[in-house]
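Visitor: How does the following fold in three dimensions:
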Amino acid sequence: MTATVLTAETLISRYATDLAYVAQEPPATDLAALISQLDTAAPRYEAAGINGHEDLETASSYLDEALHGTDETSRDVFLRRADELLRPLVGDMTQEYRTAAGD
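Guide: As a prediction, the model looks like this:
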C-alpha cells in the first residue's frame, strides 16, 4: 500500500478558507500565511469559548517545523501531524464560530 503524499498546498486548500474567515483576512496562499492565520484564529476560537484551540497551536508549530525544515522526510511527517490535528477540528470550529458571530 502506497502512502498518499501530503503537501503544503493540500493543507492550504483544505483549511485556508475557514481560517481566513476567523482571521478576517484573504485566504492563505502559502504555508507561512497559513501559519499566521492559525496563530490568529486559535485565540479567537478560544475567546469564543470553542474547544480545540490548543490543537491548532500545536498544528501551527508542526507547520512551522515543516516550513523551516531541510529534511524532506521530517517535513512530510510534520505536515501529516498538522493535518491529523486540523482535519477533525477546523471545519466544525469555524462553523461554531460563524454561528456565534451570527453568520
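
Visitor: going forward, measure contacts and count neighbours with C-alpha atoms only.
Guide: Fine.

Visitor: all helices for the protein, in order.
Guide: Assigned by DSSP state H, the chain shows helices spanning 8-23, 31-47, 53-68, 72-86, 90-101.

Visitor: can you list the ones you listed in a markdown table and add mean neighbour count?
Guide: Putting the helices of the chain into a markdown table (neighbours: other Cα atoms under 10 Å) gives the following:
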| stretch | mean neighbour count |
| --- | --- |
| helix 8-23 | 19 |
| helix 31-47 | 20 |
| helix 53-68 | 20 |
| helix 72-86 | 18 |
| helix 90-101 | 15 |
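
Visitor: one more, for comparison:
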Amino acid sequence: MTIAPSVLASFVDDIAFVAEEQPAATPQEFVEQLGTASERLEGARINGAEDLETAATYLADAVTATGARRKHLTDQAVGYLKHTADMVGEYRLMI
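Guide: Next up, the predicted model:
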C-alpha cells in the first residue's frame, strides 16, 4: 500500500515545475522531486525551501509505515508543504 495520491495532488505540479521533470506518478518519485526542488529553491534563496526537504523525509518514512503512523507522517509532511505554492510562485518570478 502507498500514500493516497490525492493527499499530494495539490503539490505535484508545482514541485515538478521546480524540479524540471514530469509530475511524479508515485510517492517515491515525489520524494525525489522534493529533494531537487528544495535544492533549487534554496539556491534561489527562497524562504522556506528547507521545509520541502523536511516534507521529503516525512514522506519517505510514511511510504514504509502502516496504519496510524503512516497517516501521522503524511500529515506532518503535508504541513511542511503548505507554503509550496507561494515559494514556487516566487521562483517563477525569478526565472
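
Visitor: Report the TM-score for the pair.
Guide: Counting by TM-score structural alignment, normalised by the length of structure 2, the TM-score of this superposition works out to 0.92. Behind it: 93 aligned residues with a Cα RMSD of 1.0 Å.

Visitor: Please name the nearest non-neighbouring residue to the aligned residue in structure 1 for residue 70 of structure 2.
Guide: Structural correspondence for residue 70 of structure 2 with respect to structure 1 (TM-score structural alignment): residue 75. Once flanking residues are discounted, residue 75 of structure 1 sits nearest to residue 66: 4.4 Å by Cα to Cα, 6 or more residues apart in numbering.

Visitor: Tell me how far residue 96 of structure 1 lies from residue 83 of structure 1.
Guide: For residue 96 of structure 1, the distance to residue 83 of structure 1 equals 20 Å [Cα to Cα, to the nearest Å].

Visitor: ignore the last one, residue 73 of structure 1
Guide: Note on residue 73 of structure 1: its distance to residue 83 of structure 1, by Cα to Cα, is 16 Å.

Visitor: Repeat that for residue 33 of structure 1.
Guide: Between residue 33 of structure 1 and residue 83 of structure 1 the distance is 16 Å, computed by Cα to Cα.

Visitor: check contacts around the alignment partner in structure 2 of residue 62 of structure 1.
Guide: Taking TM-score structural alignment as the criterion, the aligned counterpart of residue 62 of structure 1 in structure 2 is residue 58. Applying Cα atoms under 8 Å, 6 or more residues apart in numbering, we find residue 58 of structure 2 in contact with 73, 74, 76, 77.

Visitor: Which of these are conserved in structure 1?
Guide: When those are mapped onto structure 1 and scored by both residues aligned by TM-score structural alignment, their matches' Cα atoms under 8 Å, the shared contacts come out as 73, 74, 76, 77.

Visitor: what's near enough to touch the residue lying farthest from the centre of structure 2?
Guide: Going by Cα atoms, centre = their mean, the residue of structure 2 most distant from its centre is residue 67, 21.1 Å out. Residue 67 of structure 2 makes no contacts at all, as judged by Cα under 8 Å, 6+ apart.

Visitor: swap in residue 37 of structure 1?
Guide: Per Cα under 8 Å, 6+ apart, neighbours of residue 37 of structure 1: 19, 20, 23, 28.

Visitor: Just put these in CSV and tack on distance to residue 91 of structure 1.
Guide: What follows is the contacts of residue 37 of structure 1, written out as CSV (distance: Cα to Cα, whole Å):
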residue, distance to residue 91 of structure 1
19, 9
20, 12
23, 14
28, 16
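
Visitor: Fine by me, we can end here.
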